[in-house]
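# This is the structure alone, sequence omitted:
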């Protein structure tokens, strides 16, 4: 990393608000865990056996906190996936689950938005599907709630409503891989760092959202967001 106090243009640091604080949480990287709820794994055509978790990424600048967003380009099949987001305050390599637990700064609720038609075409042609996950405003996220203020997380219900109808619902305890296990597994592939966000998977019920639909995402004891694409 180049240490330089002079830049060609002002750098933009993606960040999220922290509940009850004036300071913001600087976001470095976004790691997403695929198919970490058994029923979602089945609906996507996979066997939810306890295989090692797999990861993909979204750009840090795909996060957003706005409630009204422009409908994404190049898609007719935009899908929602509500997820618990874990924010890390420190990092490490080759961590145990017990060590990983101590890295957590706080939690938020987020939406892993997916241009599913683009993803399906990429998979069919054995191409990377980064653009299906990494477009503008692809990651609406709530303010971060410090972990010390979150009680009974394992029993928290995570829910997504579209136009008032419940489309996704599950408990954090339904995850195939626990949060410390996810962080530990990731740390055996990369050095996890302060500022990393980890999206921990989505319950069953993933589906399409259309312009002007109102999405309400919530996780008990963590937070909520409301998003509409225009």
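On my side now, so go ahead. None of the values given here were measured: they were computed from a predicted structure.
# going forward, measure contacts between C-alpha atoms and count neighbours the same way
OK.
# ok, residue 58 - how many residues close by?
22 (other Cα atoms under 10 Å).
# and the gap between it and residue 133?
6 Å (Cα to Cα, to the nearest Å).
# just residue 38 next, same as before
For residue 38, the distance to residue 133 (Cα to Cα) stands at 21 Å.
# And for residue 16?
19 Å.
# wait, doesn't residue 104 sit right on residue 86?
Yes: contact criterion Cα atoms under 8 Å: residue 104 and residue 86 qualify, at 6.9 Å.
# which one of the two has more residues nearby?
residue 86 (26 against 22).
# The helix or strand hosting that one: what's the following helix or strand?
According to DSSP states H and E, residue 86 maps onto strand 82-88. Where DSSP H and E defines the elements, the next helix or strand beyond strand 82-88 is helix 97-101.
# helices and strands around that next one, which ones?
Helix 97-101 sits against helix 179-187, with contacts defined as 3 or more Cα pairs under 8 Å, 6 or more residues apart in numbering; DSSP states H and E.
# For the helix it packs on, which residues meet the burial criterion?
Within helix 179-187, the residues that count as buried by 16 or more other Cα atoms under 10 Å are 179-187.
# and if you look at stretch 110-120?
For stretch 110-120, the buried set under the neighbour-count rule, 16+ other Cα under 10 Å, comprises 110-119.
# and stretch 26-33, how far apart are its ends?
OK, stretch 26-33 end separation, Cα to Cα: 21 Å.
# now stretch 166-179
Using Cα to Cα, the end-to-end distance of stretch 166-179 comes to 25 Å.
# now swap in stretch 159-166 and tell me
7 Å.
# ok, back up a step: can you name the two of the buried residues of helix 179-187 that sit furthest apart?
Spatial extent of the buried residues of helix 179-187 (Cα to Cα) is set by the pair 179 and 187 at 12.4 Å.
# And the buried residues of stretch 110-120, which is closest to residue 25?
Nearest member of the buried residues of stretch 110-120 to residue 25, counting by Cα to Cα, is residue 110, at 14.9 Å.
# measure the closest one to residue 218 for me?
Counting by Cα to Cα - residue 110 and residue 218 are separated by 8 Å.
# Comparison target, given below:
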């Protein structure tokens, strides 16, 4: 890592927390503490408002504006690629938010990076745009803990109606699945989002109950993976 990049990262790391020790900086940047001391002295001499306190470490003056973001060419193109792929598979509102993030990042990087385009494109195909119409309300329902009613079509073309407590969305590279607590089955269930025929957000908020949260679901799945004899009930409608 070039020294200029390391100096910038030191300012970023210190600015992101209330106090940061030289040891933590050394471990983060994989250099010696002596190097950190020299770098901090250099930054202070350059006018960066850093201050230190025994037993706490370093802090940055509140309100100090960091210089432009520094990425390598590979890092910048990787970031653009990830944003492009996320936009192609996201709902409309989230895709717009991702574009806004990309524009803000472009304003904060040096001009030589701003001129580079991502070598990878993930355009939103018609079927993905249709899927996006479901992702936006599902994400909002998850955020607001709103119950949803779904009309679902499984792989056998069987239809069912469920009231779900939406907990999370998972992307598998080719499809999205909704994880939620199913009031009908009284258990966690998966639903492929592209098989939801009708989605209705209800006015009711679901409670935060032990054993019904996303953390509970993930803990149960971890237990199931480590213990094949686990009796966790979880099924995926096909």
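Cool, the structure landed. Nothing here was measured: the structure is a model prediction, and the numbers come from that model.
# Could I get the TM-score for this pair?
Scored against TM-score structural alignment, normalised by the length of structure 1, the superposed chains reach a TM-score of 0.19; 81 aligned residues with a Cα RMSD of 6.4 Å.
# circling back to that earlier point, mind putting the buried residues of stretch 110-120 of structure 1 in TSV, distance to residue 99 of structure 1 and secondary structure included?
What follows is these, written out as TSV (distance: Cα to Cα, whole Å; DSSP: H, G, I helix; E, B strand; the rest coil):
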residue	distance to residue 99 of structure 1	secondary structure
110	25	strand
111	27	strand
112	27	coil
113	31	coil
114	32	strand
115	36	strand
116	36	helix
117	39	helix
118	38	helix
119	35	helix
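# I figured residue 58 of structure 2 was touching residue 15, is that so?
No: counting by Cα under 8 Å, residue 58 of structure 2 stays clear of residue 15, with 9.3 Å between them.
# In structure 2, mark out all the strands, start to finish.
Per DSSP state E, structure 2 has strands spanning 50-53, 57-60, 146-153, 159-171, 176-182, 187-192, 196-205, 234-235. These are given in chain order.
# tell me what the fifth one is packed against?
To tie it back to what came earlier, the one meant is strand 176-182 of structure 2. strand 159-171, strand 187-192.
# now the top helix by length along structure 2 and strand 196-205, what's the angle there?
In structure 2, taking DSSP state H as the definition, the longest helix is helix 126-144. Inter-element angle recorded for helix 126-144 of structure 2 and strand 196-205: 20 degrees (by axes from the mean of the first three to the mean of the last three Cα atoms, to 10 degrees).
# Give me the buried stretch members for helix 126-144 of structure 2, please.
Residues of helix 126-144 of structure 2 classed as buried by neighbour count (16+ other Cα under 10 Å): 128-129, 131-132, 134-139, 141-142.
# for stretch 178-191 of structure 2, same thing?
Quick answer for stretch 178-191 of structure 2 (16+ other Cα under 10 Å): 178-182, 187-191.
# which of these lies closest to residue 114 of structure 2?
residue 178 (36.3 Å).
# just checking, the closest one touches residue 190?
Yes: counting by Cα under 8 Å, residue 178 of structure 2 does reach residue 190; the two are 5.6 Å apart.
# Count the residues that sit near residue 161 of structure 1.
Counted with other Cα under 10 Å, residues neighbouring residue 161 of structure 1 total 17.
# and it, what is it in contact with?
By Cα atoms under 8 Å, 6 or more residues apart in numbering, the residues touching residue 161 of structure 1 are 167-168, 214-217.
# Please report how far it lies from residue 26 of structure 1.
To residue 26 of structure 1, residue 161 of structure 1 is 29 Å away according to Cα to Cα.
# With residue 160 of structure 1 instead?
For residue 160 of structure 1, the distance to residue 26 of structure 1 equals 26 Å [Cα to Cα].
# more neighbours, the two?
Comparing residue 160 of structure 1 with residue 26 by neighbour count (other Cα under 10 Å), the higher total belongs to residue 160, at 28 against 18.
# Could you tell me which residues make contact with the nearest residue to that one once chain neighbours are set aside?
Once flanking residues are discounted, residue 160 of structure 1 sits nearest to residue 217: 4.5 Å by Cα to Cα, 6 or more residues apart in numbering. By Cα under 8 Å, 6+ apart, residue 217 of structure 1 lies in contact with 82, 109-111, 158-161, 224-226.
# Closest to residue 97 of structure 1 out of those residues?
residue 109 (22.0 Å).
# Quick check, residue 68 of structure 1 in contact with residue 228.
Yes: Residue 68 of structure 1 lies in contact with residue 228 (Cα under 8 Å); the separation is 4.9 Å.
# Neighbour count for those two, which is higher?
Legend: neighbour count by other Cα under 10 Å for residue 68 of structure 1 and residue 228, higher for residue 228 (20 against 13).
# orientation of the helix or strand where that one lies relative to strand 82-88 in degrees?
Assessed by DSSP H and E, residue 228 of structure 1 sits inside strand 223-229. Going by the same axes, to 10 degrees, strand 223-229 of structure 1 is angled at 120 degrees with respect to strand 82-88.
# What is strand 223-229 of structure 1 packed up against?
Helices and strands touching strand 223-229 of structure 1, by 3+ Cα pairs under 8 Å, 6+ apart, are strand 68-69, strand 104-111, strand 214-219.
# Kindly reformat these as CSV containing distance to residue 145 of structure 1.
CSV is the format used below for these (distance: least, Cα to Cα, whole Å):
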stretch, distance to residue 145 of structure 1
strand 68-69, 22
strand 104-111, 5
strand 214-219, 11
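# closest one to residue 197 of structure 1 among these?
strand 104-111 (9.2 Å).
# The closest one vs strand 82-88, what angle?
Angle of strand 104-111 of structure 1 versus strand 82-88, following the same axes, to 10 degrees, is 150 degrees.
# Touching, residue 205 of structure 2 and residue 148? I think so.
No: taking contacts as Cα under 8 Å, residue 205 of structure 2 lies outside contact range of residue 148: 9.4 Å.
# Many thanks, I have nothing further to ask.
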